[in-house]
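In: Here is a sequence together with a model predicted from it:
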Amino acid sequence: MHDAGAVVTGAGHGIGRALATRLVAEGARVVVNDLDAEACRRVADELGATAAPGDCASEAGVQQLLATATGALGRVDVFCANAGIDDGFGGLETGDDAWARMLETNVMSHVRAARALVPGWLADGRGGRFVVTASAAGLLTMIGSAPYSVTKHGAVAFAEWLSVTYGARGVAVQAICPQGVQTRMLEQAGPLQALLSRDAALTPEQVADAWVASLADDRFLVLPHPEVADYYRARAADTDAWLTGMRRLQSKVDRAVNDSMEEQR
């Protein structure tokens, strides 16, 4: 990573900030992006990075971000598509607007960034690295939140397609898929917080460490929680048994939600 030009979206807090910090420590020149302009500039100042606040999900926002990054770095060698949102505990009652917001940020932001970057990486023959921060929810499922589960599956699926299509042509693609991480998203998870932390809630720095460690063998799936690999295998080996177990977990969450509502009355 020494002297590589790197962009990290959603870098104002949590995993994005930890990835940017680690990239700087590894010798990369970094541009940080976040919708929270104040947080974005604060992290940039702390790291000696370039701040590029704005919406990385929209077409215009991606173009603006990459224009700033190209001006600061000369070339983007690594793009960490880390920004992601969760509109909360929602199932079939979730409205179209919430679905659209999550699809835009959790899936289309990756598509738009790759659309802008990959042709240049191929044209100059130097390739690049596209890193998606997805979630274990993108490999398994997310109890309680249909939009989050579906969009994170979409993020992993897009990363897989990108790797299949361009991996032999110099474009390295990775998907980081943690379970519970000590971020604002976990703090706001309500009854799901205990479930997401059952295999220990990692720090954002531990997630960044896992990603850097994955570069040694350049593996596609980065699993900061090793248990996720076992769950993923179990799901593939016997999907019906897996679904039965997940329904049991869903029942536990339902009871926890009901108990919480009773306490608030």
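Out: Thanks, I have the structure now. This structure is a prediction, so every number in the text was calculated from the model and none was measured.
In: When you work out contacts or count neighbours from here on, use the C-alpha atoms and nothing else.
Out: Noted.
In: Which of the helices or strands spans Ala175?
Out: strand 171-176 (DSSP states H and E).
In: What is that strand packed up against?
Out: When contacts are defined as 3 or more Cα pairs under 8 Å, 6 or more residues apart in numbering; DSSP states H and E, strand 171-176 packs onto helix 109-123, strand 128-133, helix 146-166, strand 221-222.
In: helices or strands next to the longest one in the packing?
Out: The criterion is 3+ Cα pairs under 8 Å, 6+ apart, and the helices and strands that helix 146-166 contacts are helix 96-103, strand 128-133, strand 171-176.
In: try it again with 10 Å
Out: If contacts are counted by 3 or more Cα pairs under 10 Å, 6 or more residues apart in numbering; DSSP states H and E, helix 146-166 sits against helix 96-103, helix 109-123, strand 128-133, strand 171-176, strand 221-222.
In: thought Gly90 was touching Tyr148?
Out: Yes. Gly90 is in contact with Tyr148 according to Cα atoms under 10 Å; the separation is 8.8 Å.
In: quick revisit: nearest to Gly10, out of the helices and strands packed on strand 171-176?
Out: Nearest to Gly10 among these is strand 128-133; the distance by Cα to Cα comes to 10.0 Å.
In: In addition, the following structure is provided for comparison:
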Amino acid sequence: MDIDNSVVAITGAGSGIGRALAESFAAAGARLVLGDVDDAGLAATADRLAATGAAVTALHADASSADDIAAMTAEPVDVFVANAGVMGAPGLGTEADWDRILDVNLRAHVRAARVLMPQWQARGRGHFVAVASAAGLLTQIGAAGYAVSKHAAVGFAEWLAVTYGDDGIGVTCVCPMGVDTALLSTILDSTDPAVRLGADSVVGAGAVLSAHDVAEQTVAAVRDGRFLVLPHTEVRDMLAGKVADHDRWIAGMRRFQRSLRG
């Protein structure tokens, strides 16, 4: 994928990984269409990039809104980054909790793909980036909705790659563990024991990386046409252990959970 002078649309670009992705794609020469529901954060990202000379269009956009996705893709885009995500409720959650997390963490990807795949098939090129999580390959202690929605996001990205790869369309799926973002800070600062359990599992599993590290690896993967981005290299070994002996892996996760509770 030639990123220079391409058009890259990014959801959730007002902070965290989304902002870092915007900066990294801009540095690679892309023109940007940025969306977020956080107007102040989005404006800060756009102003920062405009000051460097980057071409930026910023739109108030809810990733779970089909109309807002259509607005972000009104101009033909070459790369779409489905980055917006929510942590959701701890435990099993309510019906409304499940509707919200699936709407943002999964259905937003589906809505974007419905718009983009026919366009990209006609052009013979395009690249879809799904920012998922290592929780989509392993699991997330404390938060069923997050674990399940991220598994679904990974599965959907795999399906896109298989279904549209022969049409010249690339897919990249990004699966980090802990990243230094406002989302992680929020759950680390929570007074809810169930939320803190999930937060402690994230920081206890490995190093907390910068959003810039994740963004740089993602841009490189898009450029090279690679599917899976594992910013925490140990996730590959964790996943191999899970596949090799699922019961042993579950037992190990239960031990890890007990240690966090203890």
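Out: Perfect, I can see it now. Quick caveat, the model's predicted, so the values are computed rather than measured.
In: Now find how far off-centre the strand holding Ala175 of structure 1 is within its chain.
Out: Strand 171-176 of structure 1 sits 11 Å away from the centroid of its parent chain (Cα atoms, centre = their mean, to the nearest Å).
In: Read off where that strand ends up in structure 2.
Out: Aligning strand 171-176 of structure 1 against structure 2 (TM-score structural alignment) gives residues 169-174.
In: can you pull out the strands in structure 1?
Out: Using DSSP state E, the strands of structure 1 run over residues 5-8, 29-32, 50-51, 78-81, 128-133, 171-176, 221-222.
In: Let me have these in CSV, adding mean neighbour count and distance to Leu122 of structure 1 as columns.
Out: Output for those, formatted as CSV (neighbours: other Cα atoms under 10 Å; distance: least, Cα to Cα, whole Å):
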stretch, mean neighbour count, distance to Leu122 of structure 1
strand 5-8, 27, 16
strand 29-32, 28, 21
strand 50-51, 24, 26
strand 78-81, 25, 14
strand 128-133, 24, 9
strand 171-176, 24, 8
strand 221-222, 22, 23
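In: To Met185 of structure 1, which of those lies closest?
Out: Here strand 128-133 is closest among these (Cα to Cα), at 13.7 Å.
In: residues touching the aligned partner of Arg258 of structure 2 in structure 1, list them.
Out: Under the alignment defined by TM-score structural alignment, Arg258 of structure 2 corresponds to Ser251 in structure 1. Residues in contact with Ser251 of structure 1, defined by Cα atoms under 10 Å, 6 or more residues apart in numbering, are 143, 257.
In: Give me the neighbour count for whatever residue of structure 2 lines up with Ala200 of structure 1.
Out: When structure 2 is aligned by TM-score structural alignment, Ala200 of structure 1 is paired with Ala207. Ala207 of structure 2 has 13 neighbours, counted by other Cα atoms under 10 Å.
In: so where's the longest helix in structure 1?
Out: Secondary structure of structure 1 per DSSP state H: the longest helix is helix 239-264.
In: show me the contacts for the aligned residue in structure 2 for Ser145 of structure 1.
Out: Correspondence of Ser145 of structure 1 to structure 2, assessed by TM-score structural alignment: Ala143. By Cα under 10 Å, 6+ apart, the contact set of Ala143 of structure 2 is 87-93, 135, 194-195, 197-199.
In: Next one: Ala143 of structure 2 from Glu95 of structure 2, what distance?
Out: 14 Å (Cα to Cα, to the nearest Å).
In: can you check Ala30 of structure 2 too?
Out: 40 Å.
In: try Phe227 of structure 2
Out: Plainly put, Phe227 of structure 2 is 33 Å away from Glu95 of structure 2 if you go by Cα to Cα.
In: Name the residue in the two with the higher neighbour count.
Out: Comparing Phe227 of structure 2 with Glu95 by other Cα under 10 Å, the one with more neighbours is Phe227, at 20 against 8.
In: isn't that one right next to Glu158, touching?
Out: Yes. Between Phe227 of structure 2 and Glu158 there is a contact at 8.4 Å, judged by Cα under 10 Å.
In: joint contacts of these two?
Out: With Cα under 10 Å, 6+ apart as the test, Phe227 of structure 2 and Glu158 both reach 130, 171-173.
In: which two of those residues lie the greatest distance from each other?
Out: It's Ala130 and Val171 that sit farthest apart of the shared contacts of Phe227 and Glu158 of structure 2, by Cα to Cα, at 7.7 Å.
In: anything in contact with each of those two?
Out: Common neighbours of Ala130 of structure 2 and Val171, counting by Cα under 10 Å, 6+ apart, are 80-81, 157-158, 227-228.
In: Nothing else from me, thank you.
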